[in-house]
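S.K.: The sequence and its predicted three-dimensional model are supplied below.
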Amino acid sequence: MGRFHRHDDTTHTHADGTVHEHADGMAHDHGDHSGYDTGAQRVEILEAIFTENDVRADLNRNAFDAAGVPAVNLMSSPGSGKTSILSATLDALRPSLRIGVIEGDIATDLDAARLEDKGAQVSLINTANGFGGECHLDAPMVNRALQGLDLSTLDLVFIENVGNLVCPAEFDVGEHARVMVYSVTEGEDKPLKYPLMFSRVHVVLLNKIDLLPHLDVELQSFLDTIAQTNPRAHVIPVSARTGEGLEQWYSWIDTAMIRAG
């Protein structure tokens, strides 16, 4: 059985450039909520946030590298089946791999508890705050969550990001690979509507393909729109419910670990 650690982090920069105070005690500008500040101050705040994030991301990556542990940033919109795929992955790989999970969620420990039952070490980050919850994990959050994992005893770490198709793609968290879970029920146009997310991932797990016979769309439509945004992405059609395609996903993980090592 794994160990379950909880962290409460509230690091976040809103689209208007406002930043809120965090558990790390850093002073952050709350801005003027009456409108959008498009001047130099907003640019400086954003540059400072991303600079700090990149510094922490390098620290995270160095920690993973020192331990010889590849880290995979798993992203998706809510309801895509990300946790279901991760659960199945833990079941399939735990006989041969020791896996840690950094679990990002706005509130509750439901997903973390579900994964801990799979024998993984789990470190939870709840991003909820007085403004309703943060839309992504960033490198400082992951840096603090690493305190809940014993990297020396692990072979692989999954970072399950907050369900969102925009914000998570903007933040390097120190991962070695980015993987997106994309459900066929979301429609084939999402790569065109959310190009940043799709353009930055190495793998797209096209989930819920067992539902395609019930939808007015063909698999090729999804493959075509993904290719328009990111022709280099490795697309793996899967079904977390039936297990179809998951062996190919597990094979990719083996290959990624070899590359990282």
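M.R.: That came through fine. Not measured: the values here are computed from a predicted model.

S.K.: can we go C-alpha only for contacts and neighbour counts from here?
M.R.: Noted.

S.K.: now the strands for the stretch 101-250 of the chain?
M.R.: Assigned by DSSP state E, counting those that start in this stretch, the stretch 101-250 of the chain shows strands spanning 121-126, 156-160, 177-183, 203-207, 234-237.

S.K.: before we go on, here's another structure to hold up against the first:
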Amino acid sequence: MCREVELRQAVLAKNDGAAEALRAGLTARGTAVVNLLSSPGSGKTALLEQELTLARKRGVPVAALTADLATENDATRLARSGVPVKQILTDGLCHLEAHMLGRHLDDWLPPDTRLLFVENVGNLVCPASYDLGESLRVVLASVTEGEDKPLKYPTAFGLAQLVVITKTDLAKAVEFDEAAFRANVLRVNPGVRILRTSSRSAEGTGLLLDHALAIAGGTRPHTPVMSRQPRAAHVHDDAPLQAEGAQDPAADAPAASPSPPHPHSHPHPAPATTAGPR
């Protein structure tokens, strides 16, 4: 057990170092990174395509990098926005890591990019543990996923700096209890802002872009306040986290790092491909 814990710490320490270096370099050039996390099928790509298109119309220099285990479908869709887009094929890896992101930005990211949106692999477990050097971490959930999603995936929602509800046009049809969802989000992440969006009805279009631009302009992002009970090492461990002040013995423990332990052993990702404007 001790060796497993040491391995977890070593893996994440290496990633955190790479993330800090990447964040410092991008900040120095005026680029803010927005890390988007969600389950598969949440509507993340559809929403991002709308935000990228709006950014181009407004004259905001943005770019997007999207990661998937296979296919270039998402890059093809995002490239319709007319902004620079790059696809990373992870070849089985369930998340991105800071060194991977940095490597794929070399000689690709336009120098005047104000915002870089990173569409992480569709997964609410693995990606939650890895800092990518982002300025803003966003977790998305569709109304079709249920009100208890934040409680099932407390690490992802608990470390979010912004939460986005998607597919709100379907809320009535699926009897989505938004009040319960919001209460569950705030239970694991007190004070975090929650946005409502629908790619079909255009509700909330531009809210994500506006929030990201505010962060890029110097507005301080929400700081998640969490404490975490000691956990045994496990490849897909996602033990419940407690918000500070919750009725739990660990409530007075120090706040958790933005990158909780969760190492994996996976094959090296395949080379990325670039999709140009359509």
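M.R.: Nice, I can see it. From a predicted model like this one, the values you see are computed outputs, not experimental measurements.

S.K.: Looking at the strands of the stretch 101-250 of structure 1, which is nearest to T83 of structure 1?
M.R.: strand 156-160 (7.9 Å; CA to CA).

S.K.: tell me the most buried of the strands of the stretch 101-250 of structure 1?
M.R.: strand 121-126 (a mean of 26; mean count of other CA atoms under 10 Å).

S.K.: What range does that one cover in structure 2?
M.R.: Counting by TM-score structural alignment, strand 121-126 of structure 1 lines up with residues 84-89 of structure 2.

S.K.: now swap in stretch 49-68 of structure 1 and tell me
M.R.: By TM-score structural alignment, stretch 49-68 of structure 1 lines up with residues 11-30 in structure 2.

S.K.: Name the residues of the matching stretch that are buried.
M.R.: Neighbour counts using 16 or more other CA atoms under 10 Å place V11, L12, N15, D16, A18, A19, E20, A21, L22, R23, L26, T27 of stretch 11-30 of structure 2 among the buried residues.

S.K.: Quick one: map K167 of structure 2 onto structure 1.
M.R.: Looks like K167 of structure 2 aligns to K208 there (TM-score structural alignment).

S.K.: Surely its match and G243 touch.
M.R.: No - counting by CA atoms under 8 Å, K208 of structure 1 sits too far from G243 to count as a contact (9.8 Å).

S.K.: So for those two, which sits in the more crowded spot?
M.R.: More neighbours surround K208 than the other of K208 of structure 1 and G243, with 22 against 13 (other CA atoms under 10 Å).

S.K.: ok, now which ones touch the nearest residue to the more buried one once chain neighbours are set aside?
M.R.: Nearest residue to K208 of structure 1, sequence neighbours excluded (CA to CA, 6 or more residues apart in numbering): S239, at 4.6 Å. Residues near S239 of structure 1 by CA atoms under 8 Å, 6 or more residues apart in numbering: L206, N207, K208, I209, D210, G245, L246.

S.K.: So the equivalent of S239 of structure 1 over in structure 2 versus L78 of structure 2, what's the distance?
M.R.: Matched across to structure 2, S239 of structure 1 falls on S198, judged by TM-score structural alignment. Plainly put, S198 of structure 2 is 17 Å away from L78 of structure 2 if you go by CA to CA, to the nearest Å.

S.K.: just I194 of structure 2 next, same as before
M.R.: I194 of structure 2 is 24 Å from L78 of structure 2, by CA to CA.

S.K.: ok, now M1 of structure 2?
M.R.: In terms of CA to CA, M1 of structure 2 sits 43 Å off from L78 of structure 2.

S.K.: again with N120 of structure 2
M.R.: From N120 of structure 2 over to L78 of structure 2 (counting by CA to CA), the distance is 14 Å.

S.K.: Compare these two and say which is more crowded by neighbours.
M.R.: L78 (31 against 25).

S.K.: Would you mind confirming that the more buried one makes contact with V85?
M.R.: Yes - the pair L78 of structure 2 / V85 is scored as a contact, 6.8 Å apart, by CA under 8 Å.

S.K.: which residues are in contact with both of the two?
M.R.: Contacts common to L78 of structure 2 and V85, judged by CA under 8 Å, 6+ apart, are A64.

S.K.: relative orientation of the strand or helix carrying E52 of structure 1 and strand 156-160 in degrees?
M.R.: For E52 of structure 1, the host element (DSSP states H and E) is helix 40-67. Interaxial angle, helix 40-67 of structure 1 versus strand 156-160 (axes from the mean of the first three to the mean of the last three CA atoms, to 10 degrees): 150 degrees.

S.K.: Tell me roughly how far helix 40-67 of structure 1 lies from structure 2 on average.
M.R.: For helix 40-67 of structure 1, the mean deviation from structure 2 after alignment is 1.6 Å (mean CA distance after the TM-score superposition for structure 1).

S.K.: That helix packs against which elements?
M.R.: In terms of contacts (3 or more CA pairs under 8 Å, 6 or more residues apart in numbering; DSSP states H and E), helix 40-67 of structure 1 is packed against helix 139-145.

S.K.: Output the residue interval of structure 2 matched by the helix it packs on.
M.R.: So helix 139-145 of structure 1 sits over residues 98-104 in structure 2, by TM-score structural alignment.

S.K.: Which one of the contacts of S239 of structure 1 is nearest to K82 of structure 1?
M.R.: Using CA to CA, those come closest to K82 of structure 1 at N207, 8.7 Å.

S.K.: Could you measure from that closest one over to G243 of structure 1?
M.R.: 10 Å.

S.K.: Return the residues in contact with Q248 of structure 1.
M.R.: Here Q248 of structure 1 is in contact with I236 (CA under 8 Å, 6+ apart).

S.K.: That one corresponds to which position in structure 2?
M.R.: Checking TM-score structural alignment: Q248 of structure 1 goes with L207.

S.K.: can you check G81 of structure 1 too?
M.R.: Per TM-score structural alignment, G81 of structure 1 is aligned with G43.

S.K.: With N230 of structure 1 instead?
M.R.: Under TM-score structural alignment, N230 of structure 1 pairs with N189 in structure 2.

S.K.: Disregarding residues adjacent in the polypeptide, which is nearest to its match?
M.R.: G158 (4.7 Å).

S.K.: Please apply the same query to N164 of structure 1.
M.R.: N164 of structure 1's closest residue in space is S77 (CA to CA, 6+ apart), at 4.4 Å.

S.K.: tell me the two of the contacts of S239 of structure 1 that are most distant?
M.R.: D210 and L246 (12.8 Å).
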